[in-house]
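*Asks:* can you look at this prediction? I've put the sequence above it.
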Amino acid sequence: MDVAGSTALVTGANRGIGRAFVDELLARGASRVYAAARRPELVEVTDPRVTPLHLDLLDERSIEAAAAAAPDVTLLVNNAGIATGAGLLTGDLAEVRRDLETHLFGTLRVIRAFVPALTAGGGAIVNLLSVLSWAATPQGSGSYSVAKAAEWNMTNGVRVELAGRKVLVQGVHLGAADTDMMAGSDAPKIAPADVARASLDGVRDDLIEVLADDPSRFVKAALAGDPAQLYG
């Protein structure tokens, strides 16, 4: 798919990776970018091609309204998310459900709302996933990891259901990115702009999976071996 001339919608577009996607889409010649966020007033508009749009993954009516307001979308970037930090054994189950409602069901609702536009003339769906789709860590990420694993296989399932309808469905995996969500982590972090570039290069090349950094490449390779190398 050629990003130039496309009409894109990016969720969670007010900061971090979402903001980087907006900038990269504009740099590659997108004709319009809907910058969707729970608080669209926080979206910084520096280009007339950017249209702020209200969209909350936990509010189905807002998703339906966004789809009605943006019927011309050809490239959908599902970036919005949360990290409750809930543990699986002692954490609040309501927070575990909130992670799942956001990453799995919220993202799926967005996809379902925009599929009619995307299939009308061919398009692309990009889902921002995580290295934690494939591995759990002890740093309070149990709930997030479960939600991202579910979103990963939902991405695969959507791809299968859209087979033959000229829609690329891409999953993007990364470790830590230099965003507000990861501000308290001292792990090596990839720049949000690098994530956006890697993903959109993959859209150009029809790649269904993008491994944006070394941690994602290491964990993906390790899945074929003894899981003790991840949990030993």
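*Replies:* Yep, it's here. Worth saying up front: this structure is predicted, and the values here are computed from it rather than measured. Numbering: from 1, shown residues only.

*Asks:* alpha carbons only for contacts and neighbour counts from here, please
*Replies:* Fine.

*Asks:* now do the contacts for the residue nearest the centre of the chain.
*Replies:* Taking CA atoms, centre = their mean, the centroid of the chain lies closest to L128, which sits 2.6 Å from it. Neighbouring residues of L128 by CA atoms under 8 Å, 6 or more residues apart in numbering: V77, N78, N79, G171, V172, H173.

*Asks:* another one to put next to it:
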Amino acid sequence: MELNGAVVLVTGANRGIGAAFVDQLKARGVGKIYAAARNADTITAEGVVPITLDVTDSAQIADAAHVADDVQLLINNAGISTGTALVAGDEENIRREMDTNFYGPLLMTRAFAPILRANGGGAILNVVSALSWFTTSGVGAYAASKAAAWMLTDSTRLELASQGTHVVGVHMGLVDTDMAKGVPAPKISPAELAAAGLDAIESGAQEVLGDDWATFVKAGLTLDPADRYAQIAAALGAA
């Protein structure tokens, strides 16, 4: 897909990876950017169309689709992490993560798929995570929601192929954002990740392994679970 002159909507566009997508899109000459956040007043980028959008709110999604009916690229970036375990963790937090990280991009995709079709097919980019392929203590809810987002990406890629919509999944380890602020480990910059995602949109690639950690974890998926997690534990211990 050619980004120069395109119309794009980015969720969670007020900071972190979302704000980096906005900057990268500007640099690539897009024609219009709808920058969405739960509070549109937090959108500080110049030259964008701010939209108030909570991706867990069906009415707000419908309103966004009505306003942004010229979109050609949807970037599902909005996400949360509550640090909740699945067995003993708070059920409300688990549901919040699933609502935001899985149902959010699902409902956005359902709302914007007809718009993308009407505008020539276009593309969808889902910011997923290497935690779609493994988990660690205390992040079971997040990992489960991202695993669901991975399968959402694969399923919608198949379902939307007939209308010419290109679907990209972006996986990464740690990114230097507020979400990963307290984790003492190597991180890539939001700009690096956003650039890699947009490169995939332009090249036609279907999946982005945004850093060495994502590449490492995915390479181990064919291993027996015990061996896979031993390998991951060893890598984490050496980090």
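*Replies:* Received it, and whenever you're ready, just let me know what you need. All values reported here derive from a predicted model rather than from experimental measurement.

*Asks:* and the residue nearest to the centre of structure 1, how far from V33 of structure 1?
*Replies:* 17 Å (CA to CA, to the nearest Å).

*Asks:* got a list of contacts for the longest helix belonging to structure 1?
*Replies:* Ranked by residue count, the top helix of structure 1 under DSSP state H comes out as helix 142-161. Residues outside helix 142-161 of structure 1 that contact it (CA under 8 Å, 6+ apart) are 83-88, 95-96, 99-100, 103-104, 107-108, 127, 129-130, 132-136, 168-171.

*Asks:* residues in structure 2 aligned with that helix?
*Replies:* The alignment of helix 142-161 of structure 1 onto structure 2 (TM-score structural alignment) spans residues 140-159.

*Asks:* so how much does the matching stretch differ from structure 1 once superposed?
*Replies:* Mean deviation of stretch 140-159 of structure 2 from its aligned counterpart in structure 1 after superposition (mean CA distance after the TM-score superposition for structure 1): 0.6 Å.

*Asks:* and that stretch, which residues are buried?
*Replies:* 140-150, 152-154, 156-157 (16 or more other CA atoms under 10 Å).

*Asks:* likewise stretch 110-118 of structure 1?
*Replies:* V110, I111, A113, F114, V115, A117, L118.

*Asks:* where in structure 2 does it fall?
*Replies:* On structure 2, the counterpart of stretch 110-118 of structure 1 by TM-score structural alignment is residues 108-116.

*Asks:* what's the mean deviation for the matching stretch versus structure 1?
*Replies:* Counting by mean CA distance after the TM-score superposition for structure 1, stretch 108-116 of structure 2 comes out at 0.8 Å.

*Asks:* list the contacts of that stretch.
*Replies:* 55, 61-62, 65, 69-74, 76, 122-124, 160, 165.

*Asks:* look up the closest residue to T179 of structure 1, ignoring the ones flanking it.
*Replies:* Closest residue to T179 of structure 1 apart from its sequence neighbours, by CA to CA, 6 or more residues apart in numbering: G16 at 5.1 Å.

*Asks:* which residue ranges form the strands in structure 2?
*Replies:* Taking DSSP state E, the strands of structure 2 run over residues 7-10, 32-37, 49-52, 73-76, 123-127, 166-171, 207-209.

*Asks:* how near is the residue mapped onto A65 of structure 2 from structure 1 to D186 of structure 1?
*Replies:* Alignment note (TM-score structural alignment): A65 of structure 2 maps to A67 of structure 1. To D186 of structure 1, A67 of structure 1 is 38 Å away according to CA to CA.
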